[in-house]
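*Asks:* my questions concern the predicted model and sequence given below.
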Amino acid sequence: MEGPPRRNGEDDTDKKHTGDYLAEKLIAQITKVGVKYIAAIGSDNTGNTKKARRLVAAEFPTIINFSDPIHHMNLMIGDITSLPEFQDIVEKVKRILTYFNKSWAATSVLAEKRAEQGIGQGLEKIGKTRFATVWRGSNSIQNSLPLIRELVKNGEIAVKEVNELFKERSAALNFEIELIKYNSIIAPVAHSIKSLESTQTTPADVYIFWLAIAASIKEYLGKGSNVTRISNTLAEKITKIINTRY
């Protein structure tokens, strides 16, 4: 049985990649390959690629227009991170990362401690373009938390503005609890995003990971406030966000 023609590319580095331009190229290739071989079209969520998907789907009604699931998962992280209940911990995370980012001496001594303890991951800055960027930074602090406390206790570093989070017992305990709370909620989504960025991902994988996210967070919230320190009100807000994005 004859299969579709071989794939080919095009050197268009000197062209403006507008939605109309991308759609034109896609429609030409789909027509060449045969629309019967194409079930769906997907891309990231930039303006030009979204428009191109819409135009292709309008030209070929049998082709499903898939939105970017990773983008939607990241938006869900943003929704949860923006909840008032997490603003304090997010602000503290930013201050800690800013301190280390601006202090080469503190970064170096922490790196030495990590090497001694066999901890490979360093602190990760929060950026505007990376998915789950706040969680990456927060999780990296949690991994190095015992080492930072030791350095503060020994007087080797003093984390500007938030030093009590690593020194004063009550403040340190509350900080760790809030850190674990936030990281535990976001972790299933962040890990799913990383997995779904694989070139081998299929729509079925997206569905499975969405179910896994919902199940993981439901299980965590179901442990009760005595374990998670998450109020019923906050749990309801998180559940509403997940259901909306789903």
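*Replies:* Right, received. Where do you want to start?

*Asks:* okay, CA-based contacts and neighbour counts for the rest of this
*Replies:* Fine.

*Asks:* quick check, central residue of the chain?
*Replies:* Residue closest to the average C-alpha location in the chain (CA atoms, centre = their mean): Ala132, at 2.3 Å.

*Asks:* what is the end-to-end distance of stretch 26-41?
*Replies:* End-to-end distance for stretch 26-41: 10 Å, by CA to CA, to the nearest Å.

*Asks:* list the buried residues for it?
*Replies:* Neighbour-count burial for stretch 26-41, counted by 16 or more other CA atoms under 10 Å, picks out Leu26, Ile27, Gln29, Ile30, Val33, Val35, Ile41.

*Asks:* give the contact list for Asn20.
*Replies:* I think there's a mix-up here, since residue 20 is Asp and not Asn. Counting by CA atoms under 8 Å, 6 or more residues apart in numbering, Asp20 touches Asn48, Lys51, Ala52, Leu55.

*Asks:* tell me the SS of Pro61?
*Replies:* Here Pro61 is coil, with the state taken from DSSP: H, G, I helix; E, B strand; the rest coil.

*Asks:* Ile41 now?
*Replies:* With three-state DSSP as the basis, Ile41 sits in strand.

*Asks:* is it true that it touches Asp68?
*Replies:* No. Applying CA atoms under 8 Å as the test, Ile41 and Asp68 come out as separate, 10.3 Å apart.

*Asks:* elements contacting the longest helix anywhere in the chain?
*Replies:* Longest helix in the chain, counting residues (DSSP state H): helix 169-196. Helix 169-196 is packed against helix 69-81, helix 87-102, helix 133-153, helix 164-167, helix 203-221, with contacts defined by 3 or more CA pairs under 8 Å, 6 or more residues apart in numbering; DSSP states H and E.

*Asks:* hmm, 10 Å instead?
*Replies:* With contacts taken as 3 or more CA pairs under 10 Å, 6 or more residues apart in numbering; DSSP states H and E, helix 169-196 sits against helix 69-81, helix 87-102, helix 133-153, helix 164-167, helix 203-221, helix 225-228.

*Asks:* enumerate the positions of it that are buried.
*Replies:* Quick answer for helix 169-196 (16+ other CA under 10 Å): 172, 175-176, 178-190, 192-193, 195-196.

*Asks:* swap in stretch 205-215?
*Replies:* Buried residues in stretch 205-215, counted by 16+ other CA under 10 Å: Val206, Phe209, Trp210, Ile213, Ala214.

*Asks:* so which of the residues you listed comes closest to Phe166?
*Replies:* Nearest to Phe166 among the buried residues of stretch 205-215, counting by CA to CA, is Ile213 at 31.6 Å.

*Asks:* surely the closest one is in contact with Asn243?
*Replies:* No. Ile213 is not in contact with Asn243 according to CA atoms under 10 Å; the separation is 11.0 Å.

*Asks:* so how many other residues sit close to Ser82?
*Replies:* Under the neighbour criterion other CA atoms under 10 Å, Ser82 is assigned a count of 12.

*Asks:* my bad, Ala115
*Replies:* 12.

*Asks:* this is the other structure I want to compare:
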Amino acid sequence: GHEGSDEHHDKEWVSEKVKKSIDRVGADRFVAVCSDNTGNTKAARRLLTNEVDTIQDLQDCCHHIHNTIKNISDLSEFKPMLSMVKAIIKHFSKSTYSTTMLRRERHVGENGEDEPVHALQRIGKTRFSTYWIAAHALDQCLPNIRALTRSNVISFRSKKVQDLFTNRTSTTYQIFELGLIQYIHTVAPFIRSLWVLESSEANASDVYVFWLATGATLTNLFSKPEDVSGIPRRLAENIIEIYNRRFKEFF
């Protein structure tokens, strides 16, 4: 590594350090440089590839997918639902009692055996895939949380969350559950691609293949009638626009 805690890590600094490593090994042994798209690293890649024209400038494919998931998560159709997901998870992360009761509630094996409990997942600030992981985990626990709330075993400080689980037939609950399902289904192809591309065995061609696979999966999902997919045309068009824009940025 390069020690530079007392220096500004601008594009020139990053490019210079990488160039030293390349020169030490030999430029003929490098095909590309890759990084996320923060200002200094993106500019450093360009400086480096302008200087060594045999090296390609590549973005970090996983970082790009994370940002695509962020764009989808920021859609107005999903923001209220994800805000509620955060509030629910926050309660369980701070209440050992509620977590214990939920764990017991999910021990409902047909033969008296415990079923594996899928723990609720906290949402990270920059790991946008955790939005989907959190939503997916919560979806599996909704009936259990609803049962615990209606039987007064647990209660939420947030009146919005408490009201959500005490009245399943309310419009608020129906909208929340639908939004959760829509989000899980539309983001799932990106998540699966992300998991594969994070592998140390993934190569550059896999990036293109899995972006195409994600697009094909979304096309198949959005081609179904709304009463089957649960996804309205406007939402589908917004997600398609995000996918196309991010695809063009990368390729």
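*Replies:* The structure has been received and is ready for your questions. Quick caveat: nothing in here was measured; it's all calculated off a predicted structure.

*Asks:* can you pull the TM-score for these?
*Replies:* These two chains, once laid on top of each other, score a TM-score of 0.85 by TM-score structural alignment, normalised by the length of structure 1; 237 aligned residues with a CA RMSD of 2.2 Å.

*Asks:* which residue lines up with Asn143 of structure 1 in structure 2?
*Replies:* Using TM-score structural alignment as the criterion, Asn143 of structure 1 maps onto Gln140 of structure 2.

*Asks:* just to revisit the earlier point, so the residue nearest to the centre of structure 1 touches Glu124, yeah?
*Replies:* No. Ala132 of structure 1 lies out of contact with Glu124 (CA under 10 Å); the separation is 11.4 Å.

*Asks:* for the helix or strand containing Ala105 of structure 1, name the packing helices and strands.
*Replies:* Assigned by DSSP states H and E, Ala105 of structure 1 belongs to helix 104-117. Contacting helix 104-117 of structure 1 under the criterion 3+ CA pairs under 10 Å, 6+ apart are the following elements: helix 87-102, helix 133-153.

*Asks:* list the buried residues of that helix.
*Replies:* Along helix 104-117 of structure 1, these residues count as buried under the neighbour rule (16+ other CA under 10 Å): Ala106, Thr107, Val109, Leu110, Ala111, Lys113, Arg114.

*Asks:* what does stretch 91-102 of structure 1 give?
*Replies:* Within stretch 91-102 of structure 1, the residues scored as buried using 16+ other CA under 10 Å are Lys92, Val93, Arg95, Ile96, Leu97, Tyr99, Phe100.

*Asks:* what is the corresponding segment of structure 2 for that stretch?
*Replies:* Counting by TM-score structural alignment, stretch 91-102 of structure 1 sits on residues 83-94 of structure 2.

*Asks:* with structure 1 superposed, average distance for the matching stretch?
*Replies:* Its aligned residues in structure 1 lie a mean 1.9 Å from stretch 83-94 of structure 2 after superposition (mean CA distance after the TM-score superposition for structure 1).

*Asks:* just how off-centre is that stretch within its chain?
*Replies:* Per CA atoms, centre = their mean, to the nearest Å, the displacement of stretch 83-94 of structure 2 from the mean C-alpha position of its chain is 17 Å.

*Asks:* got a list of contacts for it?
*Replies:* With contact meaning CA atoms under 10 Å, 6 or more residues apart in numbering, stretch 83-94 of structure 2 is reached by 79-82, 95, 98-100, 102, 120-123, 131, 134-135, 138-139, 145, 155-158, 160-162, 164, 176, 180.

*Asks:* and what of stretch 186-205 of structure 1?
*Replies:* Contacts for stretch 186-205 of structure 1 (CA under 10 Å, 6+ apart): 40, 42, 66, 69-74, 76-78, 80-81, 131-136, 139, 183, 206, 208-217.

*Asks:* cutoff 8 Å now
*Replies:* Residues outside stretch 186-205 of structure 1 that contact it (CA under 8 Å, 6+ apart) are 70, 73-74, 77, 131-132, 135, 206, 209, 212-213, 216-217.

*Asks:* select, from those residues, the two members most distant in space.
*Replies:* Counting by CA to CA, the most remote pair of those is Trp135 and Val206, 20.7 Å apart.

*Asks:* chain neighbours aside, what residue packs nearest to Gln162 of structure 2?
*Replies:* In space, and not counting its chain neighbours, Gln162 of structure 2 is closest to Phe156: 5.2 Å by CA to CA, 6 or more residues apart in numbering.

*Asks:* let me redo that: Asp79 of structure 1
*Replies:* Excluding the flanking residues, the one nearest Asp79 of structure 1 by CA to CA, 6+ apart is Ile241, at 6.9 Å.

*Asks:* average offset of the strand or helix carrying the one you found relative to structure 2?
*Replies:* For Ile241 of structure 1, the host element (DSSP H and E) is helix 232-245. On superposition with structure 2, the mean distance recorded for helix 232-245 of structure 1 (mean CA distance after the TM-score superposition for structure 1) is 1.0 Å.

*Asks:* show me what that helix is packed against.
*Replies:* Counting by 3+ CA pairs under 8 Å, 6+ apart, helix 232-245 of structure 1 packs on helix 69-81.

*Asks:* which residues of structure 2 does the helix it packs on align to?
*Replies:* Taking TM-score structural alignment, helix 69-81 of structure 1 hits residues 61-73 over in structure 2.

*Asks:* quick one: the matching stretch to structure 1 mean distance?
*Replies:* Following superposition, stretch 61-73 of structure 2 is found to deviate from structure 1 by 1.5 Å on average (mean CA distance after the TM-score superposition for structure 1).

*Asks:* hmm, who's touching that stretch?
*Replies:* By CA under 8 Å, 6+ apart, stretch 61-73 of structure 2 touches 36, 78-79, 82, 127-129, 131, 187, 190, 194, 197-198, 207, 239, 242-243, 246, 250.

*Asks:* angle of the helix holding Ala105 of structure 1 against helix 87-102?
*Replies:* Helix 104-117 of structure 1 runs at 100 degrees relative to helix 87-102, counting by axes from the mean of the first three to the mean of the last three CA atoms, to 10 degrees.

*Asks:* give the helix, strand or coil label for the residue lying closest to the match of Asn143 of structure 1 once chain neighbours are set aside.
*Replies:* Closest residue in space to Gln140 of structure 2, ignoring its immediate chain neighbours: His118 at 8.0 Å, by CA to CA, 6+ apart. Assigned by three-state DSSP, the conformation of His118 of structure 2 is coil.

*Asks:* related to what we said a few turns ago, list the contacts of the helix holding Ile241 of structure 1.
*Replies:* Applying CA under 8 Å, 6+ apart, the contact partners of helix 232-245 of structure 1 are His72, Met73, Met76, Asp79, Ile80, Glu85, Ala214, Leu221, Ser225.
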